[in-house]
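**Student:** Here is my input, please return the structure:
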Amino acid sequence: MTMTAGLLIAIVAAPVVAAILSVVIRMNHVGEYVNLAAAVVCLCAILVLALTRNGPQEFLNGYVLVDALGAWTLVCTAVVYFLASIYAIGYMRLLPEEHDRLPQFYALFALFAATMVCGPLMNNIGVYWIAIELTTLVSTFLVGFERGQEAIEAAWKYIIVVSAGISLALLGTVLFYWAGSLVIGPTYDITWDTLRHAAPRMNPALIQMAFLLVLVGYGTKAGLAPMHTWLPDAHSEGPAPVSAMLSGALLNTAMLGVARFLTITDAASSSLLPRTVLVGFGAFSLFVAALFIVRQRGIKRLMAYSSVEHMGVLAMGFGFGGPLAIAAVMYHMLNHSLNKSLMFFGAGNVMRLFGTKDIDEIRGVWTRFPVTGALWLAGAIAITGAPPFGLFLSEFTLMRAGLATPNAWAVYVLLVLLIVIFIGFLNHFRLMYFAAPNAQRHTPPPQGRRSDAVEAGEALPATVSPSMQPSLWMTVPMWLALLPVLVLGLWWPQGLWHFFETVAADLGRSAR
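**Tutor:** Here you go, the predicted structure:
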C-alpha cells in the first residue's frame, strides 16, 4: 500500500469510526472527543496529502482521483471540520434540552464530514453525484437537529429544494454520458479525464445543454441565486457548528463539480456561452445577497446571505478562467472557509449570550464580551472584503483577472455590489456594537420552547444565563480562524502560487 492510499483511508475512515463510536458508546464526552480526534486525523492526513501528492493519481480502478483541485477543496473542508469540532464541544453543552441526543449529533456530524471528504475524491461523474446527494441526506438531520418548528421546516425545505436541484444535475450527468457514448461507445468509464479527452469530438450543443443543467443542479447545492432559497433557512436554523460546516465546507464541494464540468464544456466548444452564464449566475448571486444583507434582521440569516455573496464570487472567478483567476478563486475559497466559520461561531456566541437571533434585540456586544466581540467584529470587517484581510487580496486579484476576459463587465458589477454589501453588512454591526440598548426586552419563555423562542427574538430559558461568557471551546476556534485570514491578507505565500498554477493546469484549457 502506498502512502497516498494510506492517507486516503485515514481521511475517510477517521470520521466514520468516530460516528460508529459515538453511536455504540453513547456517552456525551466520548462523542465530543472522538469527533475532535477524527477532525485532527483528517486535517493532518489531508495536509500531508496536499503537500506530498505528485500529479493527478487514480485509485480503486479509477474511481478515486487525487488532484490539486480536489486536494485544495479537501484542505478547506478539513480546516472547517477541525474548527467546528472544537467549537461544537462548547456550544452543544449549552443546549441542555438536547443533552441526551448529543451522541446522535456527533455521529451525524462526523458522517457529514465523511461524505464531504468523499466528494472531491470522486473521479466518476456518477459517483460524484451520489457523494453530493449523501451530503444532503446526512446534513438534513443536522439542520433540523434542534427540533423546533422553524428547524423542522428548514430541514424539509432544504432537502426538497436541494434534491430538486440535484435531480437536474443527474439529468445533466446523463446527457454528458450520452454525448460521450456517441463518440466512445455505449460502455465506458465516465471519468473527468475520459470526457475531457472525448469532448472535442462531442456535439457542442448537447454538451452546453448538459452543462447548463449541471450548473443549475449543483448551483442549487452551492447556494447560487436564484436557486439559493434553502440556504438562509438551513444556515439560520441549524446549530452554529453545523452552519459553519454548511457554509465553509459543503458549498465548496458542490462548486467543485461545476468547475470540473466546465473544463469538459471548454474542451467541447470554443463558445463563451457556458462561462458567460456562470459569470451571470455569480453576478446575480451578488445582487440578491446585497439586497437581503442591507435589509436583514436575523443574525444568522445575515451570515447566510454573505455565503450567497461569496459563492457568487467563486462562480465569477471560475467563469473568468485563466491562471490568475483560478489562483484568486482558490485563495478566496480558503479565506472564506476560515472567515465564515469565525462569523458563525461569533453568531452562536451572541445568540447564546443575548437569547435572540434578532439583530434589533442585540446591543452592546463590545461591552458584554470584549474579547470574542472584538474577534467577531474583526471577522465582520474581513468578510466584507476589506483590507488587510485575505478576502480583500483574493477579490482584488479576481478583479484584475476579470478585466482581461470577455466578461470584463462583471468586474464593475462586482465592485459596485461589494461596496453596497460592505456598507450594509457593517451597518448591522454598528448597531449591535455601538447603538443604545433597547428599552424593552422580552420576558423568558417557558421550558421546551427554546428554538421557537430564539427565532422569535425572545430570551432563552433560565438554564442559559444572560451574563454567561463564551468558554475557551467557543473562543479558541475564533482565534484559529481569524489569525490565518489576517496573515493571508498580508502575505500570499509563494508556495501557494505554485500550487494554484497546478490547479489551473489540472483544470485543462482556460478561457479563450
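
**Student:** make it CA atoms for all contacts and neighbour counts henceforth
**Tutor:** Noted.

**Student:** What's the separation between T4 and A71?
**Tutor:** Relative to A71, T4 is positioned 12 Å away (criterion: CA to CA, to the nearest Å).

**Student:** mind listing the helices for the stretch 51-200 of the chain?
**Tutor:** For the stretch 51-200 of the chain, helices defined by DSSP state H, counting those that start in this stretch occupy the ranges 68-92, 102-118, 125-143, 149-184, 192-198.

**Student:** list the buried ones in the longest one?
**Tutor:** Put plainly, it is helix 149-184. Judged by neighbour count (16 or more other CA atoms under 10 Å), helix 149-184 contains these buried residues: 150-159, 161-163, 165-170, 172-181, 184.

**Student:** chain center to it: distance?
**Tutor:** 18 Å (CA atoms, centre = their mean, to the nearest Å).

**Student:** Point out the other helices and strands that that helix packs with.
**Tutor:** Under the contact criterion of 3 or more CA pairs under 8 Å, 6 or more residues apart in numbering; DSSP states H and E, helix 149-184 touches helix 125-143, helix 192-198, helix 204-222, helix 230-237, helix 450-456.

**Student:** right, and the helix or strand after the fourth one?
**Tutor:** Counting by DSSP states H and E, the element after helix 230-237 in chain order, helix or strand, is helix 240-245.

**Student:** ok, residues contacting that next one?
**Tutor:** Contacts to helix 240-245, defined as CA atoms under 8 Å, 6 or more residues apart in numbering, come from residues 77, 80-81, 84-85, 87-88, 91, 109, 142-143, 234-236, 340-341, 344-345, 347-348.

**Student:** Likewise for stretch 412-419?
**Tutor:** By CA under 8 Å, 6+ apart, the residues outside stretch 412-419 that reach it are A283, L286, F287, A290, T384, G385.

**Student:** does the closest residue to the third one other than its chain neighbours belong to a helix or a strand, and which?
**Tutor:** Think F287. Once flanking residues are discounted, F287 sits nearest to L417: 6.5 Å by CA to CA, 6 or more residues apart in numbering. Applying DSSP H and E as the criterion places L417 in helix 409-434.

**Student:** Here is the second sequence; please produce its structure so I can put it next to the first one:
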Amino acid sequence: MESRIAILLLAPLLPIVIGLAVRRPRASEYLNLLASLVVLVVALPLPFAIDVPREMLHGYLLLDPLGAWVVLCVAVVYLLSSIYAIGYMRHDEAGDRRLPAFYALHAGFALTMLFAPLVNSIGVYWIAIELTTLVSTFLVGFERSAESMEAAWKYIIVVSAGISLALLGTTLLYWGGSFVLGETYNLTWESLVQVAPKMPPVLLKLGFLLTLIGYGTKVGLAPMHTWLPDAHSEGPAPVSAMLSGALLNTAMLGIVRFLAATDAAGQGALPHTALVVLGVLSLLVGALFIVRQKQIKRLMAYSSIEHMGVLALGFGFGGPLGIAGALYHMLNHSLCKPLLFFGAGNAMHRYGSKRIRDIRGVLAAFPVSGWLWLCGAVAITGAPPFGLFLSEFAILRAGWAGPNLWAVIVMLVLLIVIFVAFLNHFRAMYLESPPLPSVPAEASGNAWRTWPMALALAPLLVLGVWWPSAWTVLYQHIAAALGAMP
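**Tutor:** As a prediction, this is how the structure comes out:
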C-alpha cells in the first residue's frame, strides 16, 4: 500500500520536473497525460482495498476509505482534464511556448489535491489546502487577460481570508485538546475525535463554525462563494473542470472530518444545522443566478455552487443514507462538471464569445460534442437516467426522515427551478436560429476535445441505472467511521 501511495504522489512530478527541464510542448502534454493515467489506475481500486485506516510516513499520512474516495474523484477529473487540455490548449507558436509551464502547474495542482485527502495532521491539512490555492491561482490567470488576472487576484484574496478563519478554528480546537492532552501533542483526525468529548463545548462549537466558514469559502458555499463564479469562468476550460470537479470536494472533506468530531462529542446539533442552512442558502443563490445568467461558464460556475449546497445538505442531514448520497454525489459531480465545462470551452472556441445569446445552433456546429454537451446539461439538473438523480434522491430521502423537513421541501422546489432555468438556456442555444452568418459545422472535429466528454458521460449514465452493491458496503463503512447511527 505504501508503494501505491508513493506512485500516486510521484506520478504528477513527471510533467513538473521533466516537462520543465525539456521545455517541449508535446512532451509536456503527453507526460501530463501519462501521469494522470497512472494516478487513475492507482486510485481506482484504492477505496475498496482498505480494511482499516492505515497511518504512513510516521503518522503524517492517513489512508482511509473517505480520503481514498476523494482521491478517486480527483484522479477522475485529472485524467479527463488532461485529455481535453491537449486539444484545448494548443494555440499558435507563441502560445505553445507556455505549454510546459501550464502542464507543470496543472500537474502541481493535481498533486496538491491528491495530497490533501491523505494528510493526517490537521495543521498540515490546512497547509495542503492553502497550497491548492497558491498553485491554482496561476492557472486561473494563465490566459493573462484583464478579466482572468482580476479573477485570480479575487480568488487568492477571498479564499486566503476564508482559510485564515479555518486556521483560527484549528487553533481553537488544538487549544481545547490541550486541556486534556497537555500543551504539546500531535492533533490528528483520530485524536481530534477521541479528545472532542472531553473538550470545552464552547471551544469545540466555535472551532467548528470557524473551520466551516473557512473551508466553506474554499468549497464555494454561499455567502462565501464570491470568488467562485469569476475563477471558474475566466480560467481555461480544463482548469475550470479541475476547480469544480476536484478542488471543491477536497475542501469539503475537511468540513466532514471536523463534523465527525462534533458528533463524537454529542455536540452535533448546531454544526449539522449550520451545514444545512449553508446548503439551502447555496442552492438559493445558485438558482437565482442560474435563472438570470448571461455568460456560459458562469452558468456552470453557479451550478457548482448549487451542487456544493446539495453536498452540504447530504452531510448535514447525516445518517448512513445522507452520507451515502453525498459520497455518490461527489463522484457524479466530478464526472458531470468536466463534461459541461468541456462543452462550454468548445462553444467559446467556435463562436468566439462567452455570452449565451451569441451561442446558437449548437448541433449544427457540433454534431457529436453538441449531443454530449446536451446530455451533460440534462444530467447536471438531476434528471434521470443519470447518476446525479440517484444521489440527489438519496439525499432527499435522508432529509425526509430527519428533523430538517423544511430544508427538504426548499431543496426540492429549488431543484425544480434550476432544472427549468438551466435547460431553458440550452433550449435557446440549441433550438434558436444562429446569428448571421451562420456557424458552419465542424467537419473533422477534435478528438482530444470530444472523447473526454464521452468518457465522462458513459459512467454517468451507468451510475444512473446501477448503484454498485460494493459501493453500498463502502459507504456504510465510511458512515460508521464518521459516527453516523443506522
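
**Student:** tm score of chain vs chain?
**Tutor:** Remark: TM-score between the superposed chains equals 0.98 [TM-score structural alignment, normalised by the length of the second structure]; 486 aligned residues with a CA RMSD of 1.5 Å.

**Student:** picking that back up, mind checking which of the helices and strands packed on helix 149-184 of the first structure is nearest W376 of the first structure?
**Tutor:** Nearest to W376 of the first structure, of all these, is helix 230-237, at 17.3 Å by CA to CA.

**Student:** corresponding residues in the second structure for the closest one?
**Tutor:** On the basis of TM-score structural alignment, helix 230-237 of the first structure is assigned to residues 227-234 in the second structure.

**Student:** Map G6 of the first structure onto the second structure.
**Tutor:** Aligned partner of G6 of the first structure by TM-score structural alignment: S3.

**Student:** tell me the SS of its match?
**Tutor:** Applying DSSP: H, G, I helix; E, B strand; the rest coil to S3 of the second structure yields a three-state assignment of helix.

**Student:** And it, how close does it get to N120 of the second structure?
**Tutor:** Per CA to CA, S3 of the second structure is found 18 Å from N120 of the second structure.

**Student:** for P45 of the second structure, same thing?
**Tutor:** Using CA to CA, P45 of the second structure is found at 21 Å from N120 of the second structure.

**Student:** out of the two, which sits in the more crowded spot?
**Tutor:** Per other CA atoms under 10 Å, whichever of P45 of the second structure and N120 has more neighbours is N120, with 24 against 13.

**Student:** for that one, what are its contacts?
**Tutor:** The neighbourhood of N120 of the second structure, defined by CA under 8 Å, 6+ apart, consists of E55, G59, Y60, L61, L62, T188, W189.

**Student:** which residue lines up with the second one in the first structure?
**Tutor:** Which is G59 of the second structure. Correspondence of G59 of the second structure to the first structure, assessed by TM-score structural alignment: G62.

**Student:** Could you give the number of residues near its match?
**Tutor:** Number of residues near G62 of the first structure (other CA under 10 Å) recorded here: 14.

**Student:** cool, and V38 of the second structure?
**Tutor:** Around V38 of the second structure there are 18 other residues, counting by other CA under 10 Å.

**Student:** Quick check: closest non-adjacent residue to it.
**Tutor:** A11 (6.8 Å).

**Student:** Could you do G309 of the second structure as well?
**Tutor:** G279 (3.9 Å).

**Student:** which element is that neighbour on?
**Tutor:** Following DSSP H and E, one finds G279 of the second structure within helix 269-291.

**Student:** Read off where that helix ends up in the first structure.
**Tutor:** Matched against the first structure by TM-score structural alignment, helix 269-291 of the second structure falls on residues 272-294.

**Student:** May I have the residues that are in contact with L206 of the first structure?
**Tutor:** L175, F176, A179.

**Student:** what residue of the second structure takes the place of the first one?
**Tutor:** Correspondence of L175 of the first structure to the second structure, assessed by TM-score structural alignment: L172.

**Student:** Can you find the partner of I383 of the first structure in the second structure?
**Tutor:** Using TM-score structural alignment, the partner of I383 of the first structure in the second structure is I380.

**Student:** pretty sure its match is touching C336, no?
**Tutor:** Yes: under the criterion of CA atoms under 8 Å, I380 of the second structure makes contact with C336 at 6.4 Å.

**Student:** about what we covered before: name the member of the contacts of stretch 412-419 of the first structure that has the highest neighbour count.
**Tutor:** L286 leads these on contacts (other CA under 10 Å) with 29 neighbours.

**Student:** could you redo the contacts of stretch 412-419 of the first structure as CSV and give each row distance to L431 of the first structure?
**Tutor:** Below are those laid out as CSV (distance: CA to CA, whole Å):
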residue, distance to L431 of the first structure
A283, 28
L286, 23
F287, 23
A290, 18
T384, 17
G385, 20
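
**Student:** can you pull out the helices in the stretch 251-400 of the first structure?
**Tutor:** Using DSSP H, counting those that start in this stretch, the helices of the stretch 251-400 of the first structure run over 251-268, 273-294, 299-320, 323-354, 365-368, 370-383, 390-402.

**Student:** Relative to the whole chain's centre, how far out is the first one?
**Tutor:** Using CA atoms, centre = their mean, we find the averaged C-alpha position of helix 251-268 of the first structure to lie 16 Å away from the chain's own average C-alpha position.
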